[in-house]
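A.B. asks: The sequence isn't on hand, but the structure is:
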C-alpha cells in the first residue's frame, strides 16, 4: 500500500463529502425564508439515501460488478460492499485489497470517494425544484435515480462502458473521450435531470408574479466558498494519487473559477449596473463546473479561457428561464447544464496535443460532442420515466396553499427564523 496516496484519497473523499453540505448552504440562502429548511433537508436526504443505496448496490452497478452490456455492472457481485470490505481474524474490518487503478491504496477508499460523487450529483438536482416538492417524494427519487441513472452513467463513462475512452464511440471516432472529474456524469447528467423534472411538475405558483429573491446572501457566499474548497477533492482527487497531476488540477480549478467569477461579474455589470454577491458566488461555481472535465489536460492559459467563456455563457443562460417560462428555481440548468456542456465540448479545442487549437484534429471535438449528447439522451429518458411514475403515484408537489404559506411549515413542521415573528409581535406590542 502507498500510504501517501491512501491518506490523500481519504482527504479528497472527505472534501467531496463537504460539497453536499456546501450545496445545502448555497441553495438554502438562495430560496425565500419560508423554504430554507426544506432546501437544506433535500441535500441532507440526498446525502443519507445515496449512502445507503451506494452500499447496497450502487457501488456494484458503477464500479464493482461485472460489466453488463457496457451500461452497468452486476449489482449482486458487490452487494453490501462484499467485494471491497472484509473482516480480519481479529474481527476488524478492512479492505479486500488495493484499488485496481494501480495507485496502491485500499479499495475501500474508492468506495468512499465515489460515494461522495454520487451524493453531490443528485443533490445538485434539488436546486431546480426548490420551494414546491415533498421531501418524501424526493427521497424515493434519490434512491431510484442513483440506481438507474447515476450509477450506470458512472459505469459507462469511467469504468470501461459504452461512453468511456475504451468504448465503441471513442473507437469509432478514433479519439478517446475525456471526462476527468464529471462534466458528463455529474453536471450534464444532473442538470438534464433537473430540467426534465421541472418541465414535468411545473412552475411555482407565484413564479413571474411576485419578487423571488435570496433570503440570505451570506449563506450563498458561504456555500460557494465551501464548494470551491471541496472542489479540490473533486478535481485534484480525480488524479487518484498524490502526484503532480493532482497539484495541477488544483491550480487549473482555481484559475477557471477565478476567471468565471470575474467574467460573470463584468457581464452582470453591463446588464444590470451592479456586481452582485450572488453573481460572484454563481460565477465561482460556474467556473468550477466548466473546468471539471478538463482540469488535467488544458494549460493554465486555456483553463482561464474556459472559465472566462463559461462565466459569460452561464450568466446569460440563467435568464433563459424567464424567456421560455420554465422554473429552474436556482439555475441548475443555467450553471451546471450550460457550464458542464461547455467545459466538455471545449476539451475538443483546448486539450493539450489533441484539441483543435493545440495541434490536434477534429476527432477530439467530435467524440466530446457525441458522448455529451449521449449522456443527455440517457439522462432525459431515465429521469423522465422515474419522475413520471412518481408524479402519477405519490405526486411531487405540496398543495397550493402549503406552497404559498411555505413548504417548511407544510413538510418540516417548523420554521428557520421563529425569532423574526416573535420580534415583530413584541415590536407591535411595544408600539
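C.D. replies: Sure thing, it's come through. Just so we're clear, the structure is a prediction, and the values are computed from it rather than from any experiment.
A.B. asks: going forward, measure contacts and count neighbours with C-alpha atoms only.
C.D. replies: Fine.
A.B. asks: wait, doesn't residue 80 sit right on residue 61?
C.D. replies: No - if you go by CA atoms under 8 Å, residue 80 and residue 61 don't touch, sitting 11.6 Å apart.
A.B. asks: of the two, who's got more company?
C.D. replies: residue 61 (31 against 19; other CA atoms under 10 Å).
A.B. asks: Skip the chain neighbours and tell me the closest residue to the more buried one.
C.D. replies: Counting by CA to CA, 6 or more residues apart in numbering, residue 61 lies nearest to residue 73, which is 4.1 Å off, once chain neighbours are set aside.
A.B. asks: Tally up the residues packed near that neighbour, please.
C.D. replies: Counted with other CA under 10 Å, residues neighbouring residue 73 total 27.
A.B. asks: list the contacts for it?
C.D. replies: 60-67, 152, 155 (CA atoms under 8 Å, 6 or more residues apart in numbering).
A.B. asks: could you redo the last one with a cut-off of 10 Å?
C.D. replies: By CA atoms under 10 Å, 6 or more residues apart in numbering, residue 73 lies in contact with 57-67, 151-152, 155-156, 159, 161.
A.B. asks: One more: residue 245?
C.D. replies: 235-239, 251, 295-297.
A.B. asks: try it against this one:
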C-alpha cells in the first residue's frame, strides 16, 4: 500500500498530507533533518512535473480561454493570463512561499523565507517518505505554478469587460488574503520525519495548517485551486456585471480550434499537476497519473452523450469542457482513489459540469462568461466530497497511512471523512467569497472595475492594449 496519509488516534479525524513542508520547523523535525537526503530521481521527476504545470497556464489556459471569447477580446484574454502568471510568480518568490509553507499558525506561515531567504541549492524539501527529499528550489517553483494558474482561472468569469488594472490589483489582494492562507491551511505540515512517535506526531500536527490538522484530503488542489478560484470568479461576475448585450446578442466563441488546443495542453500539463503532487517518482505518482488519464476521458464521454441526448447534437465545446470537468473532479482525489473510483468520479462530473454551465448558470442569473463556476466550482466541490468516499480501502482507495506505525490505518470512516471534506469546502467558499467581495468593492470605489461602454463595444484588444489578435 502506498504511503499517502497520517493517522493518529489522538485526533478524531484522519490527518492526511497533500504537500510536504520543506524543512521541518519543530524541534522534533529538526532532529531528523540530518538524515534527510536528496533523491535525484524524485528531483528529476519534479523538474518535469513543474514544467508541465507551467505549461498549463501559458499557453494552455490562455488558449482555452482565448478561444472562448469574441475575436475583439482574444488578445486581452491572452494578456491577462500571461501577465497574471508573471505577477504571481514574482509575488510567490517575494512573500507567497514564505507565508504559505513555513511554520506560523493555522492560517498563515511566517516571514522567515521572504525572497527565499536561506534557501540554497543544497536546501532539502521533504517528500512523503521518511529520509527522502528533493531540492527545495524545485518545490518552490512547483507550488508557485499552482498559485499562478489559480489566479489565472478567475479572470474567465468576468472576461470581455473588466479593466486591466483592476485585474492586476485584484489578483494581488486575493492572492495575499485568499490563496496563501487556504494553501497553508490545507497543505502545510512538518513532513514525515517529524512523525517518529505518538507524542512527536501530536506536536508536529499542532503546527500544521488548520484544515490539515482536522484531516482534510486534497491531493492536488480541489479546494485550494478550483473551488477557491471559482467562488472568486462568481463574486466577480456579479459585481462587475454582465456584458453589454448579454442574453440578447450572440456571444459565441470565436475559435473552438484554439479552445481545443488549449484544453489538450491543459490535460497534458495536468499530468504534472496531479502526478507531481506525489512529490516522488513512485506508485502514488503512477496512480495519480492513470486517474488523470481515465477520469477526464470518462467525463468527456458522459458530457458528450448527455448533451447529444438533450440537444440532439454532440459538440466539440462540450467534449472539451467535459474533459476539463473530469480533470477538476479528480484533482483532489488523484492519489487517494483507485482507478475504478476515478472512473466513476469522471462519469459523474461530466453530467454535473453540463448542469453547472446550463441549469445552475440560469439559476444563479449571472454572466459567468467562460463558466468558471459551472466547471471548476461544481466539479471542484463534487471532487472534494467524493474523495472522502472513494479513498476508502473498501472502495479501492488507498486509505490513510500512519507514519508512526508505518502501516495503513484501520477503520476508515467514509462518513467522518466526507464530513471534514464538507467543512473544508465550506470554509473555502466563505473565505474566498469574502476576500473577493472586499477586493472588488474597494476597486470599484477607487479605480473602477469596468471599461467604458464604448471601449467594451469596440473590444479590449484595441482600447486597452492598442493591438489586435488578428491582422487581416
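C.D. replies: Perfect, thanks for sending it. Everything numeric here is computed off the predicted structure, so don't read it as measured data.
A.B. asks: on that earlier part again, alignment lookup: the residue nearest to residue 61 of the first structure to the second structure.
C.D. replies: Alignment note (TM-score structural alignment): residue 73 of the first structure maps to residue 109 of the second structure.
A.B. asks: Residue 441 of the second structure is in contact with residue 238, isn't it?
C.D. replies: No - using CA atoms under 10 Å, residue 441 of the second structure makes no contact with residue 238, being 11.3 Å away.
A.B. asks: average offset between the top helix by length along the second structure and the first structure?
C.D. replies: Among the segments of the second structure that qualify as a helix by DSSP state H, the longest is helix 414-446. Compared with the first structure after fitting, helix 414-446 of the second structure deviates on average by 1.0 Å (mean CA distance after the TM-score superposition for the first structure).
A.B. asks: list the helices and strands the helix or strand just after that helix packs on?
C.D. replies: Downstream of helix 414-446 of the second structure, the first helix or strand assigned by DSSP states H and E is helix 453-458. With contacts taken as 3 or more CA pairs under 10 Å, 6 or more residues apart in numbering; DSSP states H and E, helix 453-458 of the second structure sits against helix 460-465.
A.B. asks: tally of neighbours for the residue mapped onto residue 372 of the first structure from the second structure?
C.D. replies: If you follow residue 372 of the first structure across to the second structure using TM-score structural alignment, you land on residue 425. When neighbours are defined as other CA under 10 Å, residue 425 of the second structure has 23 of them.
A.B. asks: Residue 425 of the second structure contacts residue 378, correct?
C.D. replies: No - applying CA under 10 Å, one finds residue 425 of the second structure not in contact with residue 378, separated by 11.2 Å.
A.B. asks: Find residues that contact each of the two.
C.D. replies: residue 227.
A.B. asks: For the first structure, which segments count as strands?
C.D. replies: Ranges of strands within the first structure are 67-68, 72-73, 85-87, 93-95, based on DSSP state E.
A.B. asks: Report the buried residues of the longest helix of the second structure.
C.D. replies: 414, 417-425, 427-429, 431-437, 439-440, 443 (16 or more other CA atoms under 10 Å).
A.B. asks: Can you list the helices and strands that it packs against?
C.D. replies: For helix 414-446 of the second structure, the elements it packs on are helix 164-174, helix 180-187, helix 210-213, helix 228-240, helix 378-390, judged by 3+ CA pairs under 10 Å, 6+ apart.
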